[in-house]
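Colleague: Here's my sequence, what's the structure:
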Amino acid sequence: MTDTPLFAPLPAAAGVGYKPQHFQSILTDAGAVRWLEIHAENYMGDGGRPLAQLRHLAERFAISVHGVGLSIGGEAPLDAEHLARLKTLVGWLNPASFSEHLAWSTHDSHFYNDLLPLPYTDATLRHICDHIDQVQDTLGRQMLLENPSSYLAFAESTWEEPAFLQEIARRTGCGLLLDVNNVFVSATNLGLRPQDYIDAYPLDLVGEIHLGGHDEDSDDFGAPLLIDSHGAEIADPVWALLDYTLARSGPKPTLVEWDTDVPDWPVLEAEAARAARALAQLRQAV
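Modeller: As a prediction, the model looks like this:
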């Protein structure tokens, strides 16, 4: 197990994925938003307006760095140059949290825009743990690992996903990022009950909760097929699953992601306000 220090915690409050078009609106009136997430790959340059704006925001908000390009589950070794740039970003920004995905997105020299799921086997487990150890040793920090959206199940899997994530955390010392929308998407696509997933999940290891929108479709047999798009308002069943989760986990930093067809700031802030109300109601019930 890698002995890595924990990040200073994010507030157990509502956050949003930061988009540059919202910069001035956030400074003028952040509303319910108490923290921001950035995608690491957008801030690995040497300067310019993006880094200047980020430095300004970091003076007022806790920042979470979310990676989408490490390909933790890929067969190839981690990209050393990518990891070095990530270390530079994390070094000067000193974010409250860093996270990546239980997924792969590279093969040979090709990079795919999708974050693709993996078979849950002992061999996969060892491979991912090696990669996480490398990331945490390089950054000198704990990382959080996010559960993926799944569209099919692998016949060779010998682990259930919650147990697989718990074992990764036990071996590496990493924390977990629980994406509630991903749980709902995967459960719907695989014919499972999302509440059963939450009941089996090691909620004590969760450092962040994510929410996002999804698109509805159907497969070749007419069964519901959900696509994790991050391009719409959060569906009511996902809000209900958040309430179910928080009732078992207690208050957690809760983020609204909206990455495509990004709306004007008032629409995004309203989603964050709904997350803030869920957290407030939970505290009132205690």
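Colleague: all contacts plus neighbour counts: C-alpha atoms, from now on.
Modeller: Noted.
Colleague: which residues of the protein fall in strands?
Modeller: 14-17, 35-39, 62-66, 97-101, 104-107, 110-116, 144-146, 175-179, 206-212, 214-218, 224-228, 254-257 (DSSP state E).
Colleague: Make CSV from these and add mean neighbour count and distance to residue 266 to it.
Modeller: Formatted as CSV, these follow (neighbours: other CA atoms under 10 Å; distance: least, CA to CA, whole Å):
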stretch, mean neighbour count, distance to residue 266
strand 14-17, 26, 12
strand 35-39, 22, 16
strand 62-66, 24, 20
strand 97-101, 24, 26
strand 104-107, 20, 33
strand 110-116, 13, 28
strand 144-146, 25, 28
strand 175-179, 24, 23
strand 206-212, 24, 16
strand 214-218, 14, 20
strand 224-228, 18, 23
strand 254-257, 27, 13
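Colleague: Output these as JSON lines; include the columns distance to residue 197.
Modeller: Formatted as JSON lines, the strands of the chain follow (distance: least, CA to CA, whole Å):
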{"stretch": "strand 14-17", "distance to residue 197": "23"}
{"stretch": "strand 35-39", "distance to residue 197": "25"}
{"stretch": "strand 62-66", "distance to residue 197": "23"}
{"stretch": "strand 97-101", "distance to residue 197": "18"}
{"stretch": "strand 104-107", "distance to residue 197": "22"}
{"stretch": "strand 110-116", "distance to residue 197": "20"}
{"stretch": "strand 144-146", "distance to residue 197": "14"}
{"stretch": "strand 175-179", "distance to residue 197": "11"}
{"stretch": "strand 206-212", "distance to residue 197": "14"}
{"stretch": "strand 214-218", "distance to residue 197": "19"}
{"stretch": "strand 224-228", "distance to residue 197": "17"}
{"stretch": "strand 254-257", "distance to residue 197": "18"}
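Colleague: One more, so I can put them side by side:
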Amino acid sequence: MSTSPNLDPRTVASFGDEWHRFDQQGMAPGEAERVFGDYFAIFPWEQLPPNAEGFDMGCGSGRWARFVAPRVGRLHCIDPSSALAVARQTLANQSNVQFHQASVAASGLPPNSQDFGYSLGVLHHVPDTAAAIRSCAELLKPGAPLLLYLYYAFDNRPRWFRLLWHLSNAARLLIRRLPPRPKQLVTDLIALTIYWPLSRLASLAEAAALPVASFPLSYYRHCSFYTLRTDARDRFGTPLEQRFSRAQIRQMCSAAGLVDLRFSTRAPYWCVVGVKAKGAGAE
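Modeller: This next block holds a predicted model:
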């Protein structure tokens, strides 16, 4: 296991601030379940053993752990930020959850000990994403699944779509430097003036039986304004962000000893699940 912390202190502090502001209690249960279903659509629940033990790497507010914990024997929620206090509140009624304020490279869990793991929207925010995937895979028993969600490099989008992202990223590089309160005000304004109109335009187009897959922000067409605010803060306020093509993600996962890789064919992109190769990491 690497001794490098593999974290960016500014990004850790930013997420601590974000999850204290958005503890996800304002997210409607039905909406949360739908988004959870999008992330976990390819997860092989049926392959887990009885009373499975696993981890949520970068659990944040615990918004996904609250759906996973009732399905398993033990869940380790791991996060290096102050958001772990929010996760403790979110999961206060889940007696099978253990909390670890730790980084992906030094989680404290033994190698080859976990029946499953997942990390959603986290590992593209660390300095070395490939090493982070290896750190997660090292914790798994051979044959155990790992579910990841990594920001995509728009490799399945047209050129004009990628150009729009470059423009938005130029704004992010400025907004990420703001102090917490001004940053929140600016990202709320983005949610109101950009996320809301474009997502509702996609909703109207869908109602008119028009294809909306290529609409910017069409994924948010059924999401609440609370979610728009959360994700605008996440997208524009985070200091460190990396994006990867499907081919790059496949290469990193394979290098970490994951096999039988399967990518989700629906948004959000890219969600991928793989299993630790038999014999990989065994003593």
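Colleague: now what about the TM-score between them?
Modeller: Here the superposed chains carry a TM-score of 0.32, computed using TM-score structural alignment, normalised by the length of the second structure; 145 aligned residues with a CA RMSD of 5.7 Å.
Colleague: Tell me which of the strands of the first structure sits nearest to residue 273 of the first structure.
Modeller: strand 14-17 (7.3 Å; CA to CA).
Colleague: packing partners for the closest one?
Modeller: Packing contacts for strand 14-17 of the first structure, counted by 3 or more CA pairs under 8 Å, 6 or more residues apart in numbering; DSSP states H and E, involve strand 35-39, strand 254-257, helix 265-285.
Colleague: Highest mean neighbour count out of these?
Modeller: strand 254-257 (a mean of 27; mean count of other CA atoms under 10 Å).
Colleague: helices or strands up against it?
Modeller: strand 14-17, strand 206-212, helix 265-285.
Colleague: To residue 127 of the first structure, which of those lies closest?
Modeller: Here strand 206-212 is closest among these (CA to CA), at 21.9 Å.
Colleague: can you map out the helices along the stretch 1-150 of the first structure?
Modeller: With DSSP state H, counting those that start in this stretch as the criterion, the stretch 1-150 of the first structure has helices at 23-28, 49-58, 80-93, 122-139.
Colleague: Now do the same contact list for residue 253 of the second structure.
Modeller: By CA atoms under 8 Å, 6 or more residues apart in numbering, the contact set of residue 253 of the second structure is 130, 133, 134, 259, 261, 274.
Colleague: got JSON lines for the residues you listed, with secondary structure, neighbour count and distance to residue 159 of the second structure too?
Modeller: Shown next, in JSON lines, are the contacts of residue 253 of the second structure (DSSP: H, G, I helix; E, B strand; the rest coil; neighbours: other CA atoms under 10 Å; distance: CA to CA, whole Å):
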{"residue": "130", "secondary structure": "helix", "neighbour count": "18", "distance to residue 159 of the second structure": "26"}
{"residue": "133", "secondary structure": "helix", "neighbour count": "24", "distance to residue 159 of the second structure": "29"}
{"residue": "134", "secondary structure": "helix", "neighbour count": "21", "distance to residue 159 of the second structure": "32"}
{"residue": "259", "secondary structure": "strand", "neighbour count": "18", "distance to residue 159 of the second structure": "31"}
{"residue": "261", "secondary structure": "strand", "neighbour count": "17", "distance to residue 159 of the second structure": "27"}
{"residue": "274", "secondary structure": "strand", "neighbour count": "25", "distance to residue 159 of the second structure": "30"}
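Colleague: of all these, which comes closest to residue 205 of the second structure?
Modeller: For the contacts of residue 253 of the second structure, the nearest to residue 205 of the second structure is residue 261 (34.0 Å; CA to CA).
Colleague: residues in contact with the closest one?
Modeller: Contacts of residue 261 of the second structure by CA under 8 Å, 6+ apart are 250, 253, 272, 273, 274, 275.
Colleague: How much space separates it from residue 254 of the second structure?
Modeller: 8 Å (CA to CA, to the nearest Å).
Colleague: ditto for residue 233 of the second structure
Modeller: 32 Å.
Colleague: The two - which one has more neighbours?
Modeller: residue 233 (25 against 19; other CA atoms under 10 Å).
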